[in-house]
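Novice: no sequence on this one, just coordinates:
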């Protein structure tokens, strides 16, 4: 069997009927806890959460990674197909996917992305993955024989791609859903042969794509492909994974902030004095939302401070050490608070920018945490530079909004 090793290719998507799209579309599997998903899917039998978080249909004491969870997911998935809620397109195509969140708009391409390109690092990573999370996604793919959670990819600016997607999104959509969070998801089919060929050629000419979100999903797809390769019933669709590709210029990365449980034995006065050896510390009467790299907001003792990194402390060339999350770790978290392992240290927690600076105040004022840091968001250029260097970002460096919906289109492995 020979594989077509193009960077992306069209596929016959499995998607809800237009009239069912709003009832099916659901938040990504990894942004809701099981309890939140159970509540969100209550009274909504078509919600894709019954597939992506199938533990909600089992007793609460069942382990979320137990075999019966994946079996239930497959059962719920098949029922949506058997009932005609999910239907397979008759021919391979691309899809244009538009996200609207307030004034922010981004339009991307839904495609099947090459496992070979992922394995060779043409589709570039910037995060480590955890084996247990990979295992979960592998079991999910195998149980469904489909990839249902899209990987969020990014391409460098290409004016022609942007124009083609803009034109594709002018027609009648096959899905148009506004979620409870106000984010609008609209999907158009791109099935005209010349446009499909043109888009494929444009992407083939690109040296790289970048994973923005979905490292575990893409790693799991690679493992599934490797396990199936060479078997009698192997299919080449397994050599591709479900992806939505947006131009870097349209991506919106929000701040990913930090809260620390204690001051590592220091008094507030001693901690402030130590911080002042590395930053210019300025009290503020209002919350501090950093407007540039090198500036950090700190909330301590029910008061905000603006921190400006002192000259000469910002690394000049290292793409990982230059990002603000690394600077905070290098200047405050490790030397002053003794927090060196952001993946395992229970004294540190992370707060996505969607929750606002008020959430940082709440965590500290409640006594749960001792200090909070509001960070300047990682920039797409920084992420791409890290990936190009073959390096990885620190944990919890990027929080992308708006997020994709699960269930609008799936990639079946047959």
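Specialist: Received it, and whenever you're ready, just let me know what you need. Just so you know, these numbers come straight off a predicted model, no measurement behind them.
Novice: every contact and neighbour count from this point should use C-alpha atoms.
Specialist: Will do.
Novice: outside of stretch 267-283, which residues touch it?
Specialist: 263, 300-301, 303-310, 313, 331-332, 336 (C-alpha atoms under 8 Å, 6 or more residues apart in numbering).
Novice: distance of residue 225 relative to residue 145?
Specialist: Distance, residue 225 to residue 145, using C-alpha to C-alpha, to the nearest Å: 11 Å.
Novice: could you do residue 184 as well?
Specialist: Taking C-alpha to C-alpha as the measure, residue 184 falls 28 Å from residue 145.
Novice: out of those two, which sits in the more crowded spot?
Specialist: Neighbour totals were compared for residue 184 and residue 145, and residue 184 leads with 19 against 16 (other C-alpha atoms under 10 Å).
Novice: residue 196 touches residue 93, doesn't it?
Specialist: Yes: at 7.1 Å, residue 196 counts as touching residue 93 under the criterion of C-alpha atoms under 8 Å.
Novice: list the residues that contact both of the two?
Specialist: 10, 190.
Novice: what about the two, which has more around it?
Specialist: residue 93 (21 against 18).
Novice: now do the contacts for that one.
Specialist: Per C-alpha under 8 Å, 6+ apart, neighbours of residue 93: 10-13, 189-192, 196.
Novice: quick check: the farthest pair among the contacts of stretch 267-283?
Specialist: 301 and 313 (26.3 Å; C-alpha to C-alpha).
Novice: can you list contacts of the longest helix seen in the chain?
Specialist: Longest among the helix segments of the chain by residue count, using DSSP state H, is helix 67-82. Residues outside helix 67-82 that contact it (C-alpha under 8 Å, 6+ apart) are 46, 50-55, 57-58, 86-87, 139-140, 143-144.
Novice: which of those has the largest number of neighbours?
Specialist: Neighbour counts for these (other C-alpha under 10 Å) peak at residue 51, which has 29 neighbours.
Novice: skip the chain neighbours and tell me the closest residue to it.
Specialist: Distances taken as C-alpha to C-alpha, 6 or more residues apart in numbering put residue 73 closest to residue 51, at 4.5 Å, once the chain neighbours are dropped.
Novice: put this next to the first one:
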């Protein structure tokens, strides 16, 4: 039985929403970041990076405090304003190829701790600790955890009807995505939505494992304070059918001292290897892998496909067990500098270009895992290999803010 709650959100004023919201801070190149900060005084990036010129010269704690002060400045200047009552939001992102529609709400820390909200990725303790300190010092979060739920006909009917009403925001971002936000403030409508989620046994984190883990760690640290805002974390909840799951493809700097012939011969032990020449080939089914090596594409089809667990049958795990570890000597997928990852949302010509320019020796293309595989792992408390999924939608910073500091 899942629980969602409304909250007193902080959000941009209607006339400035397209100027305030930004992509995730990490997605900007230094040049793009400098340009945004120079020419857009309303960008939320000013809050996230308030001392960008001297960023390397200040401590982490000092930077977090500066983020909090800049955030308060935006509120005092009425660039951001706080709702006077608890609300939910219906939010839709329409990109060139996909449309994502879901509910922005507070998800329950208790559900997270009791495994009603299920996980499929491991977390790095230093990152969880870092973001926990960030939440504590800044007092807010603007990056909702992406959570998916099994499709619910009643919820879907409600979404279709609710979208017919006038939105709070309707704007386009520079990447040409269209964003629409509806505010849900009627107590009866909120209660109905909460009742619908009570009928859902399990929710699944799609993206944001570190964010949710950090919120849980902060709750554990500060629960004696009585601050009820710690009991929840901001989430964007979308049906499974709206989720877009991509693979992470792999590119490797060298063949671990193997010649091309030796490498192809070694692959043939576990795979049927077919040379596709110049065809831009990528797999369209499980147990098949694309490979780009020495100016040519190859199709690799696994010979033996009987596995005892869903974990062993994951394509990312198979590639590691059959190729990356035994042939290429890559043990640590997170930290080995010989391997890099390319989201499957990018064209495979990117991999071809990087190999052709001699920066890398070989590239591998995978099929994305299915939602059924992800749920099966989460239901059995199993963790996917690092960099197994790249999941959309990616949400904009500054559209909706969840304040962690107690309501005044």
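Specialist: The structure has been received and is ready for your questions. For clarity, every value in this text was computed on a predicted model and none was experimentally measured.
Novice: any idea what the TM-score is?
Specialist: For this chain pair, the superposition-based TM-score is 0.94 by TM-score structural alignment, normalised by the length of the second structure; 404 aligned residues with a C-alpha RMSD of 1.8 Å.
Novice: which parts of the longest helix of the first structure are buried?
Specialist: 69-77, 80-81 (16 or more other C-alpha atoms under 10 Å).
Novice: quick one: that helix aligns where in the second structure?
Specialist: Under TM-score structural alignment, the alignment places helix 67-82 of the first structure onto residues 61-76 of the second structure.
Novice: Provide the aligned range in the first structure for the biggest strand by length in the second structure.
Specialist: In terms of residue count, the longest strand belonging to the second structure (DSSP state E) is strand 99-108. Under TM-score structural alignment, the match for strand 99-108 of the second structure in the first structure covers residues 105-114.
Novice: still on that earlier bit, quick one: the buried residues of helix 67-82 of the first structure as a markdown table, columns for distance to residue 32 of the first structure too.
Specialist: Shown next, in a markdown table, are the buried residues of helix 67-82 of the first structure (distance: C-alpha to C-alpha, whole Å):
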| residue | distance to residue 32 of the first structure |
| --- | --- |
| 69 | 16 |
| 70 | 18 |
| 71 | 20 |
| 72 | 18 |
| 73 | 16 |
| 74 | 20 |
| 75 | 21 |
| 76 | 19 |
| 77 | 19 |
| 80 | 22 |
| 81 | 24 |
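Novice: superposed on the first structure, what's the mean shift for the helix or strand where residue 377 of the second structure lies?
Specialist: Assigned by DSSP states H and E, residue 377 of the second structure belongs to helix 371-379. For helix 371-379 of the second structure, the mean deviation from the first structure after alignment is 1.0 Å (mean C-alpha distance after the TM-score superposition for the first structure).
Novice: what's the helix or strand for residue 161 of the first structure?
Specialist: Here residue 161 of the first structure sits within helix 159-168, counting by DSSP H and E.
Novice: what residues in the second structure pair up with that helix?
Specialist: Residue span in the second structure matched to helix 159-168 of the first structure, by TM-score structural alignment: 153-162.
Novice: what comes into contact with the matching stretch?
Specialist: With C-alpha under 8 Å, 6+ apart, stretch 153-162 of the second structure has contacts from 90, 193, 196.
Novice: how about a cut-off of 6 Å?
Specialist: Around stretch 153-162 of the second structure, nothing counts as a contact under C-alpha atoms under 6 Å, 6 or more residues apart in numbering.
Novice: ok, now stretch 402-414 of the first structure?
Specialist: 13-15, 25-28, 48, 145-149, 235, 237-238, 242.
Novice: kindly report the same for stretch 145-153 of the first structure.
Specialist: With C-alpha under 6 Å, 6+ apart as the contact definition, stretch 145-153 of the first structure has outside contacts at 141, 210-214, 242-245, 406, 410-413.
Novice: state the number of residues packed around residue 209 of the first structure.
Specialist: Residue 209 of the first structure has 26 nearby residues by other C-alpha under 10 Å.
Novice: show me how to select, in ChimeraX, the buried members of the contacts of stretch 267-283 of the first structure.
Specialist: Typed into ChimeraX, the line below selects the buried ones among the contacts of stretch 267-283 of the first structure, using 16+ other C-alpha under 10 Å:
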select :263,300,304,305,306,307,308,309,331,332,336
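Novice: which of the contacts of stretch 267-283 of the first structure sits closest to residue 125 of the first structure?
Specialist: The closest of these, once distances to residue 125 of the first structure are taken by C-alpha to C-alpha, is residue 331, at 25.9 Å.
Novice: dump the residue contacts of the equivalent of that closest one over in the second structure.
Specialist: Counting by TM-score structural alignment, residue 331 of the first structure lines up with residue 322 in the second structure. Residues near residue 322 of the second structure by C-alpha under 6 Å, 6+ apart: none.
Novice: residue 322 of the second structure falls within a strand, correct?
Specialist: No: assessed with DSSP: H, G, I helix; E, B strand; the rest coil, residue 322 of the second structure is helix; it does not lie in a strand.
Novice: what about the strands in the stretch 301-408 of the second structure?
Specialist: 339-343, 362-365, 390-392, 402-403 (DSSP state E, counting those that start in this stretch).
Novice: helix, strand or coil for residue 188 of the first structure?
Specialist: Taking three-state DSSP, the label given to residue 188 of the first structure is strand.
Novice: would you mind measuring from it to residue 26 of the first structure?
Specialist: Distance, residue 188 of the first structure to residue 26 of the first structure, using C-alpha to C-alpha: 18 Å.
Novice: so between the two, which is more surrounded?
Specialist: Neighbour count, other C-alpha under 10 Å: between residue 188 of the first structure and residue 26, residue 26 has more, with 25 against 22.
Novice: counterpart of that one over in the second structure?
Specialist: In the second structure, residue 26 of the first structure lands on residue 22 (TM-score structural alignment).
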